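Asks: Mind folding the following:
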Amino acid sequence: MRISRAKAVVGIAALVLLAAGCGSGDNGTGGTGSDVTLTVSRWAGPAAEAEVQLLKDFTKQTGIKVRVDAIDYAQLKQKQTLAAQNKTGDYDLLYVPEAWYQEYNKAGYLVALDQYLDAADKADFNSTALDITSSGGKIYGLPDFLQSPLLVYNKDEFAAKNVQVPKNWDELLAAAKVFKDKGTGIAFPGRQGSAVVDVLSVVAKGDGGGLFDAGGKLALTSQPVVDSAAFLTSLMKQSLDGSAGWHYDETTKAVQFGQAPLAICVSGLFSVAEDPAQSKVAGKLGYAPIPYQQTAAGLLATWSYSIPVGSKHEKEAYQLASWLTSKDTQVKMIQAFPGHLSLRTSVFDDPSLAAKAPWLPAVKETLANATTPPLSANGAKLTDALGAGMNGLFVKGGDPAQMLQSVQQQLASDF
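Replies: Next up is the predicted model:
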């Protein structure tokens, strides 16, 4: 689940070592000088490359040098946990996805950050994102990045067919049918895997429910989840041919090359569809929450910066994490890599980003009612089983309630 979603964001996966320049001295910003070098562990790709360029400013401001160990997602956790278990001090900052925090905190890998984080700064972060990194009432990570699925549509195609932007399930089914009857339809990520589970989670949240109940128990047989699975099964019937085998990469390409007039895509790939050098529809796209029954909903698939126990430069590491997640740096990061989405509330209203990232208003609307991917160590089991079940409904048909009951029973001992 996490691997496929990470690929959708970074686009490439390679073992690289990137440096953030040298610099020296302290320019009055609290730096400790050029004798300190921090090493950051994170995944590779365009986001890492953009970050490295920004880190040159951090070095100029503080005199602190930074090395970025940017590697393939599939090896990232292994390297982080090995360093944390042995307290080697190899890393001063870890880039951690939401699904790893429960394990890392239970194992005692991370340093609590409450002593450094002031109230005003804390208030600007998305509160649910902070909760993801927290354990025992303490905060162990500063939220940096999120991705979430949205409805993406071609404004010209909608105008030509006199189709309004859908807000609820019936309207989305009707809009998709208009285009299906004309030979296209909605591009939907129906392949077994994380995307279809993400979308089901968001749709259920928008119907007042979720994959888990208020007490954290698996709730696949709850009415909102059953209804959401049935709705998505109906939506697949109005999809572009091949959608049952697609993930986010394919739905984005269908929009990007003008094949699909509407689609469910993930935010990390929006910038590709808006790039005139890569897209036939750049500047023609609109963005909206996935249609809902009660309230617009989103997904908090997040990455946050944490300090591992054993860091040789804990204070400087927090200084770097704070700088990376500050509003100013977050705005610059989006300007450099529009696929970046911040978890700072104030960033969404920055006027300099309106043209660069036109999806921000829709994302902001969904974050007030956002769910998370499965956070427990058994989350991958749920994604595999539920993804297979949903894909089975799309390809072979069947009763959504029975499928969900089967998966609930199959995973009863794991949740």
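
Asks: use CA for all of it now, contacts and neighbours both
Replies: OK.

Asks: Now do the most centrally placed residue in the chain against residue 98, distance only.
Replies: Nearest to the geometric centre of the chain sits residue 147, at 2.4 Å (CA atoms, centre = their mean). Counting by CA to CA, to the nearest Å, the gap from residue 147 to residue 98 is 11 Å.

Asks: any shared contact partners between those two?
Replies: Among the neighbours of residue 147, those also in contact with residue 98 (CA atoms under 8 Å, 6 or more residues apart in numbering) are 301-302.

Asks: please give me the structure for this one as well, since I'd like to look at both together:
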Amino acid sequence: MTILRHMKSMMAGTALATIVAAGGALANPYEPYEGTTLVVSWPSLSHFTFAEELVEEFTEETGINVEIDYIQYLSMRDRQLLEMSRPEGEYDVVAWVVMWKGEYVSRGLLTPLSQFFTNPAIVDPDFDIDDIADAYLQNGGVVGGERGYLPGVSGALYGLPFGAETSILAYRKDIFEEQGIEVPTTYDELRAAMAALDEAGIPALTSRGATGHQVTAAWLMHLAPLGGKIFDEAWNPVVNSPEAVEAAQVMREVAQTGPDGIPTFGFGDAAAAFLQGDAAMHLDTLKIAAMSRNPDLSTIDGNVGYALHPVGSRCGSETGGFAMGIPANSPNQEAAFLFLQYMTSKQGDQRMVELGGDPVRISTLEANTEGFDEYPVVAEQLPCADPDWRPLIPEWNELNIDVLGQALTKVITTDDPIQPIMDEANEQIRAIMEREGYYKWADYRAGE
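Replies: I've put the predicted structure just below:
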């Protein structure tokens, strides 16, 4: 059953969802927007290319045309900022990496979604936003709560997750069985498994490690479960805390026991090392599961197991990926909302699974455990996904690449003591935060 036919059947007996036309006939909620053309800015990544067929179905069922502007995701922010800053932009829908949401909202570039959710003519009563994984929704779409980017009563919804992710552990079942190694559930067990694999001459855990945001992302994978943070509650940087230094030490051990080349690896390289049989473990985004089933990418399908991200002093897996929203200067905002709703509806989420994408709804994960061994793990992992995994502030790009991305390269490419490296990074971060005014109120009150 197509999404529109399903919607019609569900709406037929629901008075709140009925639009009454002249003469009392039921109207098509998409009809006022038939012939509209939406322009959508998407990254040229697999989840979004898989979605093309769903977009075609949207056009077929609604009469709303869609043009997709695919951009390499690292170049997408500059293009989107340019278009959304014009009096009237080209884009009606944009997908953003979760780190960009605060910047977009602070510049007044996005439309709050609340105004659309108050319009019964365009809101599907079966949309059930509570079914969307809360970690994904908060991480990708909510702005203005605690610290400006976390949940809170002052927060507002600007986007819906699409292509969102958390981290899980993928491992080679055959290697673990041959070596008699238990699947690690804690960081102590993970480090012990790395050492045992290394002693057996088997590269242990693959990882990103290229200078800049890649090596920082790898470090963050360990920072959260080991109890570390980037800032304390007063925006003081704490990347030199014992927890942060331990996470950096784990990174060093990963580079020493993992496959050759980690200091040059981006995500694709790290994933390829696992998929081509050159590493026994992969601890990163859940997207590795779909990649492992792809014969064009993987030689290890059938030998991969999935487990929760190991726990340190707490559980804390990644929150990341993408969300979609509506630019403030879009000329077709209601039609754009209908597109967002369609793509992230229960039926749309199920279609994304069928097309090879990653679901964002708990019900979809629970309904598709057969054939997707990672889905039960992801559903169990999501309550531990950390919405403060990285600070989603406008300054993060600079901190991520220019400070931490340089310091952590020293960690994994030298034998220098780690504490002084992280102390220097901490000082650099504090100077940036001082420059951006994060301590003005504290300084003002201190002088009263």
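
Asks: And the alignment partner in structure 2 of the residue nearest to the centre of structure 1, how close does it get to residue 289 of structure 2?
Replies: In structure 2, the residue paired with residue 147 of structure 1 is residue 165, using TM-score structural alignment. Per CA to CA, residue 165 of structure 2 is found 12 Å from residue 289 of structure 2.

Asks: For residue 398 of structure 2, see how far away the equivalent of residue 241 of structure 1 over in structure 2 is.
Replies: Under the alignment (TM-score structural alignment), residue 241 of structure 1 pairs with residue 260 in structure 2. The gap separating residue 260 of structure 2 from residue 398 of structure 2 is 28 Å, by CA to CA.

Asks: Can you tell me what residue 264 of structure 1 aligns to in structure 2?
Replies: Aligned by TM-score structural alignment, residue 264 of structure 1 pairs with residue 283 of structure 2.

Asks: Could you look up the SS state of its match?
Replies: Using DSSP: H, G, I helix; E, B strand; the rest coil, the structure places residue 283 of structure 2 in strand.

Asks: Give the full set of residues in contact with the nearest residue to it once chain neighbours are set aside.
Replies: Spatial nearest neighbour of residue 283 of structure 2, excluding adjacent residues (CA to CA, 6 or more residues apart in numbering): residue 169 at 4.6 Å. Applying CA under 8 Å, 6+ apart, we find residue 169 of structure 2 in contact with 281-284, 306-310.

Asks: if we go to 7 Å?
Replies: Taking CA atoms under 7 Å, 6 or more residues apart in numbering, we find residue 169 of structure 2 in contact with 282-284, 306-309.

Asks: any idea where the strands of structure 1 begin and end?
Replies: 16-19, 37-43, 65-71, 93-97, 134-135, 138-139, 142-147, 149-154, 186-187, 262-266, 285-288, 298-299, 301-306, 370-371 (DSSP state E).

Asks: ok, for residue 161 of structure 1, nearest residue in space, not its chain neighbours?
Replies: Of all residues not flanking residue 161 of structure 1 in the chain, residue 178 sits nearest, at 7.9 Å (CA to CA, 6+ apart).

Asks: Can you give me the neighbour number for that neighbour?
Replies: By other CA atoms under 10 Å, 19 other residues sit near residue 178 of structure 1.

Asks: Identify the residue of structure 2 aligned to it.
Replies: In structure 2, residue 178 of structure 1 lands on residue 196 (TM-score structural alignment).

Asks: Next, the contact list for the closest residue in space to residue 177 of structure 1 that isn't next to it in sequence, please.
Replies: Nearest non-adjacent residue to residue 177 of structure 1, counting by CA to CA, 6+ apart: residue 238, 5.5 Å away. Counting by CA under 7 Å, 6+ apart, residue 238 of structure 1 touches 176-177, 180, 185-186.

Asks: And residue 243 of structure 2, what's its match in structure 1?
Replies: Counting by TM-score structural alignment, residue 243 of structure 2 corresponds to residue 224 in structure 1.

Asks: That match against residue 204, yeah?
Replies: Yes. With contacts counted by CA atoms under 7 Å, residue 224 of structure 1 reaches residue 204, the gap being 5.4 Å.

Asks: out of these two, which sits in the busier spot?
Replies: Using other CA under 10 Å, the more surrounded residue of residue 224 of structure 1 and residue 204 is residue 204, with 27 against 22.

Asks: Residue 298 of structure 1 versus the more buried one, what's the distance?
Replies: Noted for residue 204 of structure 1: a distance of 10 Å to residue 298 of structure 1, by CA to CA.

Asks: What's the match for residue 179 of structure 2 in structure 1?
Replies: Per TM-score structural alignment, residue 179 of structure 2 is aligned with residue 161.

Asks: how close does that match sit to residue 181 of structure 1?
Replies: Counting by CA to CA - residue 161 of structure 1 and residue 181 of structure 1 are separated by 12 Å.

Asks: ditto for residue 372 of structure 1
Replies: Counting by CA to CA, the gap from residue 372 of structure 1 to residue 181 of structure 1 is 35 Å.

Asks: more neighbours, the two?
Replies: The residue with more neighbours, out of residue 372 of structure 1 and residue 181, is residue 372; 22 against 10, by other CA under 10 Å.

Asks: The residue lying closest to that one once chain neighbours are set aside: what's it in contact with?
Replies: In space, and not counting its chain neighbours, residue 372 of structure 1 is closest to residue 300: 4.8 Å by CA to CA, 6+ apart. Residue 300 of structure 1 makes contact with 146-148, 370-372 under the criterion CA under 7 Å, 6+ apart.

Asks: overlap between those residues and structure 2?
Replies: Using both residues aligned by TM-score structural alignment, their matches' CA atoms under 7 Å, structure 2 keeps these contacts from those: 147-148, 370-372.

Asks: picking that back up, thought the match of residue 264 of structure 1 was touching residue 168?
Replies: Yes. At 6.0 Å, residue 283 of structure 2 and residue 168 qualify as touching, with contact defined as CA under 7 Å.

Asks: Could you provide the contacts of residue 169 of structure 2 in TSV, with additional columns for distance to residue 237 of structure 2 and neighbour count?
Replies: Listed next are the contacts of residue 169 of structure 2 as TSV, based on distance: CA to CA, whole Å; neighbours: other CA atoms under 10 Å:
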residue	distance to residue 237 of structure 2	neighbour count
282	29	25
283	26	26
284	25	25
306	34	24
307	32	21
308	29	25
309	25	30
